[in-house]
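[1] attaching a predicted model along with its sequence, questions to come.
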Amino acid sequence: MTAGAAERASVRERAEEVLRRLAGEHAKLREDQWRAIEALTVDRRRVLCVQRTGWGKSAVYFVATALLRADGSTGPTVIVSPLLALMRNQVDAAARAGIRARTINSANLDEWSEIEQEIRSGTVDVLLISPERLNNPDFRDNVLPGLAHSTGLLVVDEAHCVSDWGHDFRPDYRRLRTFLSGLPGRTPVLATTATANARVTADVADQLGDDALVLRGSLDRDSLRLAVLRLSDPAHRLAWLADHLERLPGSGIIYTLTVAGATETTEFLRSRGFPVASYTGQVEDAERRVAEQDLLDNKIKALVATSALGMGFDKPDLGFVVHLGAPNSPIAYYQQVGRAGRAVEHAEVVLLPGPEDAAIWRYFASLAFPPEDQVRSVLAQLTAERPLSTQALEPLVDLRRNRLELMLKVLDVDGAVRRIRGGWLSTGEPWTYDTARLRRVAEARTAEQQTMIEYAVTATCRMEFLRRCLDDPDAAPCGRCDNCAEPLFDAEVSAGSLAAAEAFLGRPGVEVAPKKLWPPGMSAIGISLKGKISPVEQIEPGRAVGRLSDLGWGARLRTVVGPESSDAPVPAQLAAAVVEVLKAWARGADAWQQRPVGVVAVGSRRHPQLVHSLAEHIATVGRLPLLGALSPAGGGEETFRGNSAQRVRALHDAFTVSPDLAAAIEAHPGPLLLIDDLVDSGWTMTLAGRSLRRSGATAILPLALATSS
């Protein structure tokens, strides 16, 4: 039966009341907000909202939840949400509307049983879950069926993640198709996103069903003033921040492309007296929570963050977003800058791109879905009877853990494997490697990168440019950006800040932690190494000039030891930096206990001149004998792919100490410097050092030009 006008008017009045509890006494529903709420609560339809950040998408599902729960006829709203920060903000927002929200995620394991009981008893109004939870075996088999049957409203937040055309595709989101198919008829569904172009919008709407209502609004953000400043190198970019951070309004976010970049930027700005905090995927959850709250409370000027701080972080008065390095997609960029200016008249958005951005994009692109031969090798290891955990699979295939897990999730969605308690099983279903689709997605990603380069140099309106990337039909010049109006900032930096930044970034030296445990599961591939590495075979903590991802040394190191670098003698600047690293190592608080007595090189097939010249230079400067080189038989050296188990498999008995080298070690008892160009997985140094220790070296001190992480 179709609801009449009087009933709809009554529902809208009650919706406005809930909104005022949620957002304040003067809040009023936007017309499309009401259209979405009406479709969900009165017509029980499926709705896709593509609306700008700050538009009020969360208000739609909280108001709809309150209305649906008011008569007691529906179960809880289930919100599939991608990030813990988003969940925490939504739980707090729900409480303001009188809605009891709970969340099941990796940070509250001890509460799961209690929450599941509350769901069954009907006392939970909103349950927030991560997409990964949908395929947790216990949750999928024991909780999800009943939850799907009782769900009053399903919300898919950040719905662009459902589409592999979206800038942040996540295979776990694809499992929502199964959840959707299990919902009772006329269960309303809301999908929301601020970053979907026409192709992604059509894809998501198609997954919702033919009758989905699509509400797409203008993506203009009239509080944002966009600008791009092209500075010559990382030191100038850090110096610009030091000179201008105080001028940026309120508190904000400084995005970097890498964890190392975030760490370095935080340390530098703190050295210049700014209260800032780092926020990356390598920061502990408790520390991230404190950092989030400090930003919300304006106790710090900025969070220096990777994309780990992205979707859903809600600080309405965020005054600025600065990017040190460009994201690889204008759509991702629009999403990140959209964190700012939600409840302030003006917010500043500044992009500081660098020539190294493209190299970082290429690295992350290399971690995409593996080639077919690697996928088939994984499928060949799985059976339909005996599950294998990811950890058990790792020694059997040449894929690193994160990439293996991502691949298994995609295969699960495709129906080729199934996750159960204890690991993964083969379903036996035929599976085809979709080369054409993967090529199209890769081509789309490359096109997005090129578009981001064009954004940085365009002379047209920047906001219009971004809106057109999102297929906003109303895109028009904003009148505010640095191309439409007088630029607010210039590229000038002070001599003092530049000198400080150059000195900071020019400091060579990072520690290389030694391996202490053998990879698990080595016995499955016939290698009897397990548990702790024996102390008499271990190497010591080592040093490198820097990381390939460093702001300061990264670009210089990538040209010398990166995947596309040519072989040549060590450059003078790097040779001098190595000497500085050695000096600091000898004098530091964690200095070696005894001065090295000799130098041994790791024989390199990729960079023989580089490694040999480096070893010769160190021996000459340190007045130490160059005892020789240690090369792996068969040629396994550090690569830019492969997991630890496979590296140990290739190298565990590959290093043979020649009689001449053994005699030299015997003639020079004491610690040896072991020289290589790059530490990637760390196993070359570990196993080469192990061979030297077994030949009588009392300690091995690893020294490399670079480390990959």
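    Thanks, I have the structure now.

[2] from now on I want contacts and neighbour counts done on CA atoms only, so please keep to that.
    Noted.

[3] secondary structure of Val304: a helix, I assume?
    No - according to DSSP: H, G, I helix; E, B strand; the rest coil, Val304 belongs to no helix; its state is strand.

[4] how close does it sit to Gln117?
    39 Å (CA to CA, to the nearest Å).

[5] which one of these two has more residues nearby?
    Val304 (29 against 12; other CA atoms under 10 Å).

[6] residues in contact with that one?
    Ile253, Ile254, Tyr255, Thr256, Ala262, Thr263, Thr265, Thr266, Val276, Ala277, Ser278, Tyr279 (CA atoms under 8 Å, 6 or more residues apart in numbering).

[7] let me see the contact set for Gly281.
    Val259, Thr306, Ala308.

[8] nearest to Pro535, of those?
    Val259 (31.3 Å; CA to CA).

[9] I'd assumed Ala308 was in contact with the closest one.
    No - under the criterion of CA atoms under 8 Å, Val259 is not in contact with Ala308, lying 9.7 Å apart.

[10] between those two, what contacts are shared?
    What both Val259 and Ala308 touch, as defined by CA under 8 Å, 6+ apart, is the set Thr280, Gly281.

[11] what residues of stretch 652-669 count as buried?
    His652, Ala654, Phe655, Thr656, Val657, Leu661, Ala662, Ala664, Ile665, His668 (16 or more other CA atoms under 10 Å).

[12] quick one: residues contacting the fifth one.
    What it means is Val657. Val657 neighbours (CA under 8 Å, 6+ apart): Leu630, Ser691, Leu692, Ser695.

[13] I figured Leu229 hits Val350, correct?
    Yes - between Leu229 and Val350 there is a contact at 7.3 Å, judged by CA under 8 Å.

[14] now the common contact residues for these two.
    If you check Leu229 and Val350 against CA under 8 Å, 6+ apart, no residue is contacted by both.

[15] how about Ala326, nearest residue that isn't a chain neighbour?
    Pro353 (5.2 Å; CA to CA, 6 or more residues apart in numbering).

[16] okay, pairing it with this:
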Amino acid sequence: MFRNSNNSSNLETQGLALLQQMTGSSVAQFHADQWEAINELVANQNQLLVVQRTGWGKSAVYFIATKLRRMQGHGPSIIISPLLSLIRNQIDSAAKLGLNVVSYNSSMDQHEKARSERQILSQNVDAIIIAPEQLGDTKFGQEILPRIVGNIGLFVVDEAHCISDWGHDFRPDYGRIVRAIQFMPRNMPVLATTATANNRVVTDIRNQLGDRLKVFRGSLMRSSLNLQTIHVHSKSERLAWLVENLPQLLGSGIIYCKTTKDANIVAEFLQTQNINAHAYHSDIDGDNKPRLEQALQQNQIKALVATSALGMGFDKPDLAFVIHFQAPGNIVEYYQQVGRAGRGIDNAIGILMVGEDDARIQQYFIKNAFPKEKQIDSFLDLLANHNGIKLAELEKHMNCSRGKLTHTIKFLTSEFPSPIMKDGPLYYRTASDYSLPHDKIERLNDLKEDEWQRLLAYFDGSLNRCLMQILGSELDDNDIQACGKCEYCKPTAKLTESVQQESINKASDFLRNRYIELKPRKLFGASNDVVRSAFPIYNLPRQNPNLMCDTGWTLSTWRDGGWGDMVAQGKFNDVFSDDLIAPMVKMLNSLPCEQRPTWITYVPSLRHPTLVKNFAHKLAFAMSIPCRDVISVAELRPEQKKMENSYHQSKNLDGAFNLDTTQIYSNPVWLLDDAADSGWTFTVIGALLRRAGVQRVVPIALTSTKNNQ
């Protein structure tokens, strides 16, 4: 259909035909700078940074450039993409041009990876989409990339703001990209794209990628968006506002939450009020994510209640609204998320709420953005004292969660030169001296705090100007104009902030009757040999159904806007309010039990000897059943909440408790604790009670502090 040609007009004709093929429209035309960017890559083999608003068509640039480069006989493109949802969308887009695109990522099984590897090495692909971590000590980075590096036709970095630690979404893995480019042919065209880069980020990207980098920058303003702020702060009021206003909004959209727990809460409440909404976050099964995305794409549901897991790359041109139930960390992140709405329609709504706990949540994210120095020093000392060590063995030696360990590893492997290396499953200490970059961390933490305060200024109206102009100013846009739609430009179009008390009461009742299931642990130790020795004192077998607890329940989740707030206050005051007795009785009376417990015992504490004990006796009195002081603490151990992985959680409990067998009934028992997290305390004490002859043990707690609730 096309002929290779150096003639620029013929090349543009070819490119336009490909655009029309990709869009399925015979009248499609390039946006401003689209063809110019393609031509710079294809004809001039330049390095480009394209900063354009979401929906502008950045993927069209690199897929059409890929097609033209392939037609000229060049090798495949490598496309760096940060999210799996983005990868799926890109493969679908590329197929419209007849491009054979393969992905290589950590979610694939070995068979899928082997198939992709065969296609890549046989030069039977047009583009390879990978996540940035694949450029590190993976099979792709160590074995596949070196065999194709001399034949790459185009190198693409999508969401390039992640390169810069000045950006709102800096990702350490993106540091690998700059180092990888340094080992590639100098005349290889490079395209970096983003919709969220201010001047500071652009300068940083240019410094990292080199002086050859050209910048194509367009206006980031979104004329379709009607931006509003809604000032209802309590969780029950915000839930009530959603219920009253979502049915009035046309189309479907996204409701953003900061935490997995809150995404679940919002989605569940909306469902109880006959609003078709579903949670979407990192804990959702991988097979269900595409199904949920498709349901939203096809307007089969009203909303996805999502964390940032649904962000970059999700493209629905007719998305009618984006509502932030909780605030993002800064204005640029807000722009990136709210910009999902109104790409292909004239009118869409973007609403920002700020909740009571948002500042606390933001401080948590800032505080935990970087590994702690003590943790890094312990990690490096451990590697230095071992001639190679596995991740599971690291957990035995370090009281650190798997998530924090992988975070530390990712951070250190992204430093240059890195103080660690991986060979197969083993980690080693390198000869490189290393110290934590304190100045950099302090600078970035200060930046994040400043950005949070500027978001609050946007929300409270103290900036006294068009909301879209505020977003443009944060992004250093050169074409800032009043939008004419937002609550500042057109106050009469703002949605009401008033909420009916009846709706608030429904939300409050929901929050106070949302019982959380506690699933029993089936193993006394993890599935690897490292943890099998965690109970030498109690001599618990690795698996014995006769020693397991029953399914248990908690009254609340920590600071959930319902009873969880009262529990948190009680923990702080070292005494639980009597107002928690009636709801606990209500919960226990509603629970399904094969054999209903006839007595109560509790988990004691030497640090807080009366906290749970007094509540347990009051609860037993209210239920007209006995409470027995069966369990005692054998010796003071570190607080269980400070144990961060299964090995240390279980080891810390081995031998920690004694039972007074003269106080024990054989009938089923309620086993009370104030808070449930890993479940190990219930598991161990439950096993001791069962071994002492108790027929059933049903764990109950006032709250769950588990992160994924």
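    Thanks, I have the structure now. Being a predicted model, the structure only gives us computed values, none of them experimental.

[17] any idea what the TM-score comes out to?
    After superposition, the two chains reach a TM-score (TM-score structural alignment, normalised by the length of the first structure) of 0.92; 690 aligned residues with a CA RMSD of 2.4 Å.

[18] which one of the contacts of Val304 of the first structure sits closest to Val512 of the first structure?
    For the contacts of Val304 of the first structure, the nearest to Val512 of the first structure is Thr263 (16.4 Å; CA to CA).

[19] isn't the closest one up against Ser278?
    Yes - with contact defined as CA under 8 Å, Thr263 of the first structure counts as touching Ser278 (6.4 Å).

[20] between those two, who's got more neighbours?
    Ser278 (23 against 20).

[21] got a list of contacts for whatever helix or strand that one lives in?
    Applying DSSP states H and E as the criterion places Ser278 of the first structure in strand 276-279. Here strand 276-279 of the first structure makes contact (CA under 8 Å, 6+ apart) with 262-263, 266, 269-270, 288, 291, 300-306, 308-309.

[22] how far apart are it and its match in the second structure?
    With the two structures superposed, strand 276-279 of the first structure lies on average 2.1 Å from its match in the second structure, counting by mean CA distance after the TM-score superposition for the first structure.

[23] packing partners for the next helix or strand after that strand?
    Next helix or strand after strand 276-279 of the first structure toward the C-terminus (DSSP H and E): helix 285-296. Packing partners of helix 285-296 of the first structure (3 or more CA pairs under 8 Å, 6 or more residues apart in numbering; DSSP states H and E): strand 276-279, strand 302-305.

[24] go again using 10 Å as the cut-off
    Contacts defined by 3 or more CA pairs under 10 Å, 6 or more residues apart in numbering; DSSP states H and E place helix 285-296 of the first structure against helix 84-96, strand 252-256, strand 276-279, strand 302-305.

[25] tell me where the stretch 51-200 of the second structure has helices.
    Along the stretch 51-200 of the second structure, counting by DSSP state H, counting those that start in this stretch, helices occupy 58-71, 84-95, 110-121, 139, 145-148, 175-182, 199-209.

[26] out of those, which one sits most buried?
    helix 58-71 (a mean of 23; mean count of other CA atoms under 10 Å).

[27] check the mean deviation of that helix from the first structure.
    Looks like 1.1 Å for helix 58-71 of the second structure (mean CA distance after the TM-score superposition for the first structure).

[28] tell me how many other residues surround the residue nearest to Leu153 of the first structure when sequence neighbours are not counted.
    Setting aside the residues directly before and after it, Leu153 of the first structure is nearest to Thr77 in space (CA to CA, 6+ apart), at 4.5 Å. Look at Thr77 of the first structure: counted by other CA under 10 Å, it has 28 neighbours.

[29] my guess is Thr77 of the first structure contacts Val63, does it?
    No - using CA atoms under 10 Å, Thr77 of the first structure is not in contact with Val63; the gap is 11.1 Å.

[30] what sits in contact with each of the two?
    Any residue near both Thr77 of the first structure and Val63 by CA atoms under 10 Å, 6 or more residues apart in numbering counts here, and that gives Arg69.

[31] show me where the stretch 101-250 of the first structure has strands.
    101-104, 126-129, 153-156, 189-193, 213-216, 224-228 (DSSP state E, counting those that start in this stretch).

[32] nearest to Arg468 of the first structure, out of those strands?
    strand 213-216 (13.8 Å).

[33] how about the closest one: buried residues?
    For strand 213-216 of the first structure, by 16+ other CA under 10 Å, it's Leu213, Val214, Arg216.

[34] what's the mean distance for it versus the second structure?
    Strand 213-216 of the first structure sits 1.8 Å off on average (mean CA distance after the TM-score superposition for the first structure).

[35] can you list contacts of that strand?
    32-33, 35-36, 39-40, 45-52, 190-194, 196, 201-202, 204-205, 472-473.

[36] what about it, distance to the chain center?
    A distance of 30 Å separates the centroid of the chain from that of strand 213-216 of the first structure, by CA atoms, centre = their mean, to the nearest Å.

[37] repeat for stretch 504-514 of the second structure
    26 Å.

[38] list the contacts of that stretch.
    234-241, 243, 265-266, 268-270, 272-273, 501-503, 554-557, 560-564, 583-584, 586-587.

[39] filter those residues to the buried ones?
    Buried among the contacts of stretch 504-514 of the second structure by 16+ other CA under 10 Å: 234-241, 243, 265-266, 268-270, 503, 554-557, 560-564, 583-584, 587.

[40] among these, which are in helices?
    Counting by DSSP state H, the part of these found in helices is 235-241, 243, 265-266, 268-270, 503, 563-564, 583-584, 587.

[41] wait, Ala619 of the first structure touches Leu582, no?
    No - the criterion here is CA under 10 Å, and Ala619 of the first structure misses it with Leu582 at 11.7 Å.

[42] the longest helix anywhere in the first structure: average distance to aligned residues in the second structure?
    Criterion DSSP H: the longest helix present in the first structure is helix 435-457. For helix 435-457 of the first structure, the mean deviation from the second structure after alignment is 1.7 Å (mean CA distance after the TM-score superposition for the first structure).
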